[in-house]
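Asker: compute the structure for the input listed below.
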Amino acid sequence: MDRSAPPPYRRIADEIRARITAGDLAPGDRVPSTRRITKEWGVAMATATKALTALGQEGVVQVVPGVGTVVAETSTAVSSKQLDEASAQAGTGPRRVSGGAGERKERRAREADGGLSRARIVRAGIGIADAEGLRAVSMRRVAAGFGVSSMALYRYVAGKDELVLLMADAVFAEVRVPDPAPEGWRERMEAGARLQWALYRRHPWLAQYLSVSRPQPMPRAMALIEWTMARVEGMDPVTLLHLALTLVNHVRGTAASLEDDLEAEQRTGLDRRQWMAAMGPAYERIIRSGRYPMYAGLGGNGEDAVTLDTLFEFGLARVLDGVSVLVEGRTALVEGRTAPAVRPRPAAG
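Answerer: From the prediction side, this is the model:
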């Protein structure tokens, strides 16, 4: 073991600083998150967190609430000599701070080689959003992954707004409805809700992007909702759409916390269990006051008693129970009989 070699967190910090110096990351740009560092450098979350902490202490990066860790506006580039020394310590050798005419020509050649396509750009954007959240997606960031300038992307997409719309539509193409489809209205609505939930689980950013008040035209998403509601009969179109959006809002609203959790993990370096464990003593002090009997009744099951999955399951059952009252009531009215009493179904799990 070479004891003269810098520790892993310092090597990572030096390499991120070198990217800033070379102009790959400009002031305000997001730096690699802790999750991305663990994947790119193959280190533990604690090491990734320590690397970003070191850069923050040096004033190279700063944490912006709601955004993440970005290059500090006051960050200045080190000299080429300092960069070479840092690179040598990291075992990577000297690096050029900026490219000349030859490098610019090489970049133009890469941009003109036909390697880019709308589909590849969309897939790249999805990859970034899945790993770091939608705020990490920018035309510059996607272009950097291809080794081209941001302008090269504008030949395929008009800008970030169009890119994200294409990303959302593309992930809805992943949905495969069951064949044969459930015949009952309740079974069909439940299946549609679970398809949405699974999609949000794979792509945590998607739920926060979608909007009920300002919906985007996405035929694939609309097709899934049409399929979900296809067995609900006897409703006028306005009522049917209200039922559909009530279900959508439950699934989407619950899933909106998925991206929050992803970004919180990147910001703090703690996953949910680690964070809950860290908050445990504070919660215990509050509960011991005796003023919170509901929380005290959870005992040692508090951490797993309520999760996003249990909230989804419980809420889904209650929404469908409510829809049942309306559907069965309408059916009974048409047939001239008394509506049967609805027995709520227990939440799954």
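
Asker: make it CA atoms for all contacts and neighbour counts henceforth
Answerer: Fine.

Asker: could you pull out the helices for the stretch 1-150 of the chain?
Answerer: Using DSSP state H, counting those that start in this stretch, the helices of the stretch 1-150 of the chain run over residues 8-21, 34-41, 45-57, 80-89, 101-111, 118-132, 139-146, 150-153.

Asker: tell me which of these sits nearest to Ala255.
Answerer: helix 118-132 (13.8 Å; CA to CA).

Asker: okay, the helices of the stretch 1-150 of the chain in JSON lines with distance to Gly300 next?
Answerer: Listed next are the helices of the stretch 1-150 of the chain as JSON lines, based on distance: least, CA to CA, whole Å:
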{"stretch": "helix 8-21", "distance to Gly300": "36"}
{"stretch": "helix 34-41", "distance to Gly300": "30"}
{"stretch": "helix 45-57", "distance to Gly300": "27"}
{"stretch": "helix 80-89", "distance to Gly300": "48"}
{"stretch": "helix 101-111", "distance to Gly300": "58"}
{"stretch": "helix 118-132", "distance to Gly300": "32"}
{"stretch": "helix 139-146", "distance to Gly300": "44"}
{"stretch": "helix 150-153", "distance to Gly300": "52"}
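
Asker: tally of neighbours for Tyr154?
Answerer: 13 (other CA atoms under 10 Å).

Asker: circling back: closest one to Arg273 among the helices of the stretch 1-150 of the chain?
Answerer: helix 45-57 (13.8 Å).

Asker: for the comparison step, fold the sequence that follows:
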Amino acid sequence: MTKPTGASVPPYLRIVAGIRRRIVDGELGPGDAVPSTRQIAREWGVALATATKALTTLRLEGLVETRPRAGTVVAGAVPVTPPRRHSPPAPPSEQELTLDRVVRTAIDIADTEGLSALSMRGVAARLGVAAMSPYRYVPSKDDLVLLMADAAFGEETYPADAPEGWRSRIELGARTLWTLYRRHPWLAQLGSLTRPLLVPNLMAHGEWMLSALDGHGLDPTTLFDLHVLIYSHVQGLAVHLEWEAHAEASTGQSEDQWMDSRTPALRALVESGRFPTFTKVVGAFDDGYDLRLDALFESGFKALLDGLAPIVEGQATGCVGGRHRASGEHAHDQCRPPS
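Answerer: All right, here's what the predicted structure looks like:
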């Protein structure tokens, strides 16, 4: 991209003019991806906040739009006569700024560009307000991320008339969480099992799960262990949603393209003769293995619930988390498999 000159023109407007020219000239057509904030920052030598402000201006002009996980693309209908270069659309008044707008704007950035692209200055640039304005509503980025997580987890709730049976309720709870992680892939990156997020709306999902398992004679530790196992299945698969999106953005390769580039390494492993079972399984695929996270979630979830059913329904005296199912007391000798 050729950088326009003109020291009197703010850097973000020079970037706007360059991308606008590419769109108007047809170099970038409707649906085509425009450079991301990181690409703009690297190519033009500006801060991420400046790059974000440039994309925001193009969005306000109607030239581009954001799509979750696809980033910023050329809008379907491009205005025939773009606004004058020195007169970008007026940003919203700072008096209209609210905590909800700050949080929702931050969620939009994380959804489209990933959590790593989020910054307080970037949020301000997207909102078209002064760089320090968001700090009037939230003291730091860490606090903002917690508010984002709470808002995202609060987008789905549960019916007052709960389904019959523990399994139906657990299925609804797990699939609701999977839906949220699908919608906001960055969510699964925020908390580990050992250091969970303590935000009210995530607790609401946990309360739904725990209440489904309660009342079946499980001791408190076993009950909570089962809850953690179920949650770990959902989150454990969901982390790969963001990892893949980040990998694709950083490498410029889709999953299939990346695998194609690793064909020589894969062939060397297969031809080494050291991994006969792997070779047999991989050789049975006509068009390669298609890793489908949604299908793995469903099949793994069913297998998990099938395995937990005897414990929840009192038909087993096995062990969960090192505790004996029948008594709830530590029984390491009983839990240990026979030698």
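
Asker: separation between whatever residue of structure 1 lines up with Trp186 of structure 2 and Gln57 of structure 1?
Answerer: Matched to structure 1 by TM-score structural alignment, Trp186 of structure 2 sits across from Trp205. Per CA to CA, to the nearest Å, Trp205 of structure 1 is found 30 Å from Gln57 of structure 1.

Asker: please enumerate the strands of structure 2.
Answerer: With DSSP state E, the ranges of strands along structure 2 come out as 64-67, 71-74, 319-320, 323-324.

Asker: helices or strands up against the second one?
Answerer: Translated: strand 71-74 of structure 2. Packing partners of strand 71-74 of structure 2 (3 or more CA pairs under 8 Å, 6 or more residues apart in numbering; DSSP states H and E): strand 64-67, helix 99-113.

Asker: the same query, at a cut-off of 7 Å, please.
Answerer: The elements that strand 71-74 of structure 2 packs onto, with contact taken as 3 or more CA pairs under 7 Å, 6 or more residues apart in numbering; DSSP states H and E, are strand 64-67.

Asker: can you check the first one too?
Answerer: Counting contacts by 3+ CA pairs under 7 Å, 6+ apart, strand 64-67 of structure 2 packs against strand 71-74.

Asker: at 8 Å what do you get?
Answerer: helix 48-60, strand 71-74.

Asker: what residue of structure 1 matches up with Glu164 of structure 2?
Answerer: So Glu164 of structure 2 corresponds to Glu183, using TM-score structural alignment.

Asker: next, find the distance separating the counterpart of Ser289 of structure 1 in structure 2 from Phe278 of structure 2.
Answerer: In structure 2, the residue matched to Ser289 of structure 1 (TM-score structural alignment) is Ser272. Distance of Ser272 of structure 2 to Phe278 of structure 2, given as CA to CA: 11 Å.

Asker: next one: Phe224 of structure 2
Answerer: 37 Å.

Asker: in terms of neighbours, single out the busier of these two.
Answerer: Phe224 (19 against 12).

Asker: what sits against that one?
Answerer: Leu210 (CA atoms under 8 Å, 6 or more residues apart in numbering).

Asker: what's it aligned with over in structure 1?
Answerer: Phe224 of structure 2 maps onto Leu241 in structure 1, by TM-score structural alignment.

Asker: what is the neighbour count of Ala317 of structure 1?
Answerer: 18.

Asker: now swap in His227 of structure 2 and tell me
Answerer: By other CA under 10 Å, neighbour count at His227 of structure 2 equals 19.

Asker: now the one 4 residues further on
Answerer: Tyr231 of structure 2 is flanked by 19 other residues according to other CA under 10 Å.

Asker: how about it: what's its closest non-neighbour residue?
Answerer: Once flanking residues are discounted, Tyr231 of structure 2 sits nearest to Ala174: 7.3 Å by CA to CA, 6 or more residues apart in numbering.

Asker: which residues touch the corresponding residue of structure 1 for the one you found?
Answerer: If you follow Ala174 of structure 2 across to structure 1 using TM-score structural alignment, you land on Ala193. By CA under 8 Å, 6+ apart, Ala193 of structure 1 lies in contact with 228, 247-248, 251, 316.

Asker: buried set for the helix ranked longest in structure 2?
Answerer: Longest helix in structure 2 by number of residues (criterion: DSSP state H): helix 220-251. For helix 220-251 of structure 2, the neighbour count (16 or more other CA atoms under 10 Å) marks 222-224, 226-227, 230-231, 233-235, 237-242, 245-246, 249 as buried.
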